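Chemist: Provided below for reference: sequence and predicted model.
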Amino acid sequence: MSDTAPSDPPLARTPLHALHVAHGARMVPFAGFEMPVQYRGMIAEHEHTRAAASLFDVAHMGIASVEAPDRSLEETAAALETVVPGGITTLAPDRSRYTFLTNDRAGIVDDLFVSHTGSGFTLVLNAARIDTDLAHLQEQLPSGVRIELRRDRGLLALQGPHAVNALGRLAPEVRELSFMDGATVSVDGVDVRVSRSGYTGEDGFELAAAADDLAPLAERMLAQEEVAFAGLGARDSLRLEAGLCLYGQDLDETTTPVEAGLTWAIPKRRRGPDGGYPGAETVARQLEQGPERVRVGVRLVGRRLARPGAELTDPDTAPLGPLTSGSHGPTVGGPIGMGYVPPTHTEPGTPLVAVERGRPLDAQVAALPFVPHRVVR
């Protein structure tokens, strides 16, 4: 037996690591990777995204292709519908759709995007869930359909109201895309799969390219006058103001789509007990009878923050549920969060208390999103 303590595995690095360091990023561990949390400061990067355009490194996330050589595209789409509640058979070419993997109790194994490229389907998976997702998919999918993780590909996200100007200068055809549209374009001879989507509530694009092309592509984007790097800190505050869930905090395998307020991502034809995906019976029952808890926005009174894990109570200290996300909202101008409460406490303005490290902080239920989305539809 060794007398030395086992060490953690080394952190992985994205193809942009050297570029982050050169731009003065503060690097932190995140989902097994060394990632930039900020460059000039979270608030400055948040505000720049709202006003211009920011470039985010999201190459830690997993890109996977769906391989089904003996099936037609229609048959492959039907196979995917056996593992997700989203409408994949109705997904048009060059379109993407938000959905989730569910277990037999309708708990969310992961949330993900499915894209129809015209010749096949690709998935974008959360970095910390890649191994779990791949195992779940291979166990649940019919024989003859397999998922291949594309480690040779990576993602960047260009977000903000001027993103279309910056990218449109290099690939004019992206100006014609609407929210969740996709296309393959050339940027200085590099093939880039573009989706007009993102995780900030702002207009923007996600750019998928060969891993070896990511750093030159990032430098080309940063050379545009509107664009600056932004890190994980701003990404988190932006998505929270937009009311978007973070897996591992707002979503997990004990949380259902109905509880999380994500029923909009399930087409009506799949909301019944015969929806054809794991946990369909639970979703149907909760839609009929109501869930026991619901995700809500939380607005704190004053300037003190409440962090994920704080307990939400009513003013008489009766426990209600957990605060799952919490941060300063630069655009909102104060501390905000999201959490789960009983259906009796979901009306905006309902008084709450967030107990942060034993200290009670006055709060109230707030409507989501905190900041309206500005995507182009």
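Modeler: All right, it came through fine.

Chemist: from here on, just use CA atoms for contacts and neighbour counts.
Modeler: Noted.

Chemist: please, where are all the helices along the protein?
Modeler: Assigned by DSSP state H, the helices in the chain fall at 17-22, 42-51, 73-80, 130-140, 163-170, 211-222, 232-241, 280-289.

Chemist: most packed of the ones you listed?
Modeler: Stretch with highest mean neighbour count among the helices of the chain: helix 232-241 (a mean of 24; mean count of other CA atoms under 10 Å).

Chemist: list the helices and strands that helix packs on?
Modeler: strand 33-38, helix 42-51, strand 319-329, strand 334-341 (3 or more CA pairs under 8 Å, 6 or more residues apart in numbering; DSSP states H and E).

Chemist: ok, structure two:
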Amino acid sequence: MAENQTENLLKTPLFDLHVELGAKMVPFAGYEMPVQYPLGVKKEHLQTRDQAGLFDVSHMGQIKLTGANAAAALEKLVPVDIIDLPAGKQRYALFTNEQGGIMDDLMVTNYGDWIYVVVNAACKEQDIAHMRSNLGDDVALEVLDDRALVAIQGPTAAAAVARIQPAVSDMVFMDSRIMEIDGVECFVSRSGYTGEDGFEISIPADQAERLCRLFLEQPEIEAIGLGARDSLRLESGLCLYGHDLNQTTTPIEGSLIWAISKVRRADGERAGGFPGADKILEQIAEKNWETKRVGLVSSGKAPVREGTELVDADGNNIGTVTSGTLGPSAGVPVAMGYVTKEFAALDSEVFAVVRGKQVPMTVSRMPFVEQRYYRG
């Protein structure tokens, strides 16, 4: 990479710590981010599945919405129930456009007198502009760019973090709390992007490195890079925006009907009312979608990568792989992609065109490994 390109990249509050820990830094969504540490991607993946890992996700956008109408205003932009989101709870949401496509996926938390929104790094500026333009003058939007965001994930994450702040033990999946950790006020949710139990913790930027050193002192926790984060989320059947979802994909085509709250799709005064609702609700009612996101397991040994063409037995194009890896925990090459309606059923056989050869793949249920969120 040219030197001036490197200089233009942003750094998270944990940049110096990554370098000290021997991370390989790469450009990602406008930031210099750690793709792996000396442990290596596969061992980092297995460390997170077996014990716990710490991920820097400070490149993501953190936004605070205040105002009596904040929940109702945000609900007009997403196909999700925000008005009835209980205080102290988090919910997965989607920004949709007028064509029913997905502009971004995001997390929304109700902290009682304000709403906390976390958006993807690559969509951050677009999402902030979208909210500023559409939430109305009585909703105040503050970008929390003075905070870091870290995820601690894995089956021993809760025990490790509880050693420092015992109150996290009282939380279950999708709970959110504002609490002090070693004297620092943090926003803590019991959630994550790996399929494992764990937490996402927003920390004031000037305290982030100190707290992360404290987390990494716990024997269960290792620093984990973006490489393992990607293989972990793919094994867990979780989408990566810009790869598995985009502005031309509707939630129905993206197999995210579960992310459309029932109150927004049933008959009633709050049904619809979000961008693209007519198309999305028609797709639900009429089942008139043409392609769908599915899980795929390969019969070969090599990973089937993003962009690989999918064909039927006669070599006719039926879709494309959007994410693919050799699953370190699954033990087989796993992928997700889009296929036409007639091949979307479980156990359908399709073929990936890899170096001119047709590699058999089976449409499979996701996640490819069991999700282990703590629900109490």
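Modeler: Received, thanks. For clarity, every value in this text was computed on a predicted model and none was experimentally measured.

Chemist: and of the helices and strands packed on helix 232-241 of the first structure, who's closest to E139 of the first structure?
Modeler: Nearest to E139 of the first structure, of all those, is strand 33-38, at 26.7 Å by CA to CA.

Chemist: the second structure: matching residues for that closest one?
Modeler: Mapped onto the second structure using TM-score structural alignment, strand 33-38 of the first structure covers residues 31-36.

Chemist: ok, now stretch 364-372 of the first structure?
Modeler: With TM-score structural alignment as the criterion, stretch 364-372 of the first structure aligns to 362-370.

Chemist: then stretch 215-223 of the first structure?
Modeler: Aligned using TM-score structural alignment, stretch 215-223 of the first structure spans residues 209-217 in the second structure.

Chemist: next: stretch 322-331 of the first structure.
Modeler: Going by TM-score structural alignment: stretch 322-331 of the first structure matches residues 320-329.

Chemist: the aligned residue in the second structure for L80 of the first structure: what's it in contact with?
Modeler: Taking TM-score structural alignment, L80 of the first structure has L74 as its aligned residue in the second structure. Contact analysis of L74 of the second structure by CA atoms under 8 Å, 6 or more residues apart in numbering lists I82, M131, L135.

Chemist: still on that earlier bit, will you turn the helices of the first structure into CSV that also has distance to Y98 of the first structure?
Modeler: Formatted as CSV, the helices of the first structure follow (distance: least, CA to CA, whole Å):
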stretch, distance to Y98 of the first structure
helix 17-22, 28
helix 42-51, 23
helix 73-80, 13
helix 130-140, 15
helix 163-170, 21
helix 211-222, 24
helix 232-241, 15
helix 280-289, 17
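
Chemist: out of those, flag the one nearest R295 of the first structure.
Modeler: Evaluated over the helices of the first structure, closeness to R295 of the first structure peaks at helix 232-241, with 12.7 Å, by CA to CA.

Chemist: which other residues reach the closest one?
Modeler: The contact list for helix 232-241 of the first structure, computed with CA under 8 Å, 6+ apart, reads 35-38, 42-43, 45-46, 56, 199-201, 245, 325-332, 336-338, 369-371.

Chemist: the inter-axis angle of it versus strand 319-329?
Modeler: Counting by axes from the mean of the first three to the mean of the last three CA atoms, to 10 degrees, helix 232-241 of the first structure lies at 120 degrees to strand 319-329.

Chemist: what range in the second structure matches helix 232-241 of the first structure?
Modeler: Under the criterion TM-score structural alignment, helix 232-241 of the first structure matches residues 226-235.

Chemist: ok, average deviation of the matching stretch from the first structure?
Modeler: Superposed on the first structure, stretch 226-235 of the second structure shows a mean distance of 0.5 Å to its aligned residues (mean CA distance after the TM-score superposition for the first structure).

Chemist: what about the aligned partner of K268 of the first structure in the second structure, how many neighbours?
Modeler: When the second structure is aligned by TM-score structural alignment, K268 of the first structure is paired with K262. For K262 of the second structure, the neighbour count with other CA atoms under 10 Å is 15.

Chemist: what does R303 of the first structure give?
Modeler: Neighbourhood size, R303 of the first structure [other CA under 10 Å]: 12.

Chemist: mind listing the strands for the stretch 251-376 of the second structure?
Modeler: 291-298, 309-311, 317-326, 333-340, 349-354, 357-364 (DSSP state E, counting those that start in this stretch).

Chemist: any idea how far the residue mapped onto N110 of the second structure from the first structure lies from T14 of the first structure?
Modeler: Alignment note: N110 of the second structure maps to H116 in the first structure; criterion TM-score structural alignment. For H116 of the first structure, the distance to T14 of the first structure (CA to CA, to the nearest Å) stands at 26 Å.

Chemist: residue farthest from the centroid of the second structure?
Modeler: Residue farthest from the centre of the second structure, counting by CA atoms, centre = their mean, is D314 at 35.7 Å.

Chemist: state the distance from the counterpart of Q165 of the second structure in the first structure to R271 of the first structure.
Modeler: Using TM-score structural alignment, the equivalent of Q165 of the second structure in the first structure is A171. Counting by CA to CA, the separation of A171 of the first structure from R271 of the first structure is 40 Å.

Chemist: and for I130 of the first structure?
Modeler: To R271 of the first structure, I130 of the first structure is 27 Å away according to CA to CA.

Chemist: do the same with L222 of the first structure
Modeler: Counting by CA to CA, the gap from L222 of the first structure to R271 of the first structure is 44 Å.

Chemist: can you check R95 of the first structure too?
Modeler: Distance of R95 of the first structure to R271 of the first structure, computed by CA to CA: 22 Å.

Chemist: for the closest residue to L170 of the first structure other than its chain neighbours, give me its contacts.
Modeler: Take L170 of the first structure and drop its neighbours on the chain: the residue closest to it by CA to CA, 6 or more residues apart in numbering is V187, 5.9 Å away. If you count contacts by CA under 8 Å, 6+ apart, V187 of the first structure has them with L170, A171, L217.

Chemist: and what of G201 of the first structure?
Modeler: G201 of the first structure makes contact with L238, R239, A242, V371, P372, H373, R374, V375, according to CA under 8 Å, 6+ apart.

Chemist: tally up the residues packed near the residue lying closest to the last one once chain neighbours are set aside, please.
Modeler: This means V375 of the first structure. Nearest non-adjacent residue to V375 of the first structure, counting by CA to CA, 6+ apart: D203, 4.4 Å away. Around D203 of the first structure there are 26 other residues, counting by other CA under 10 Å.
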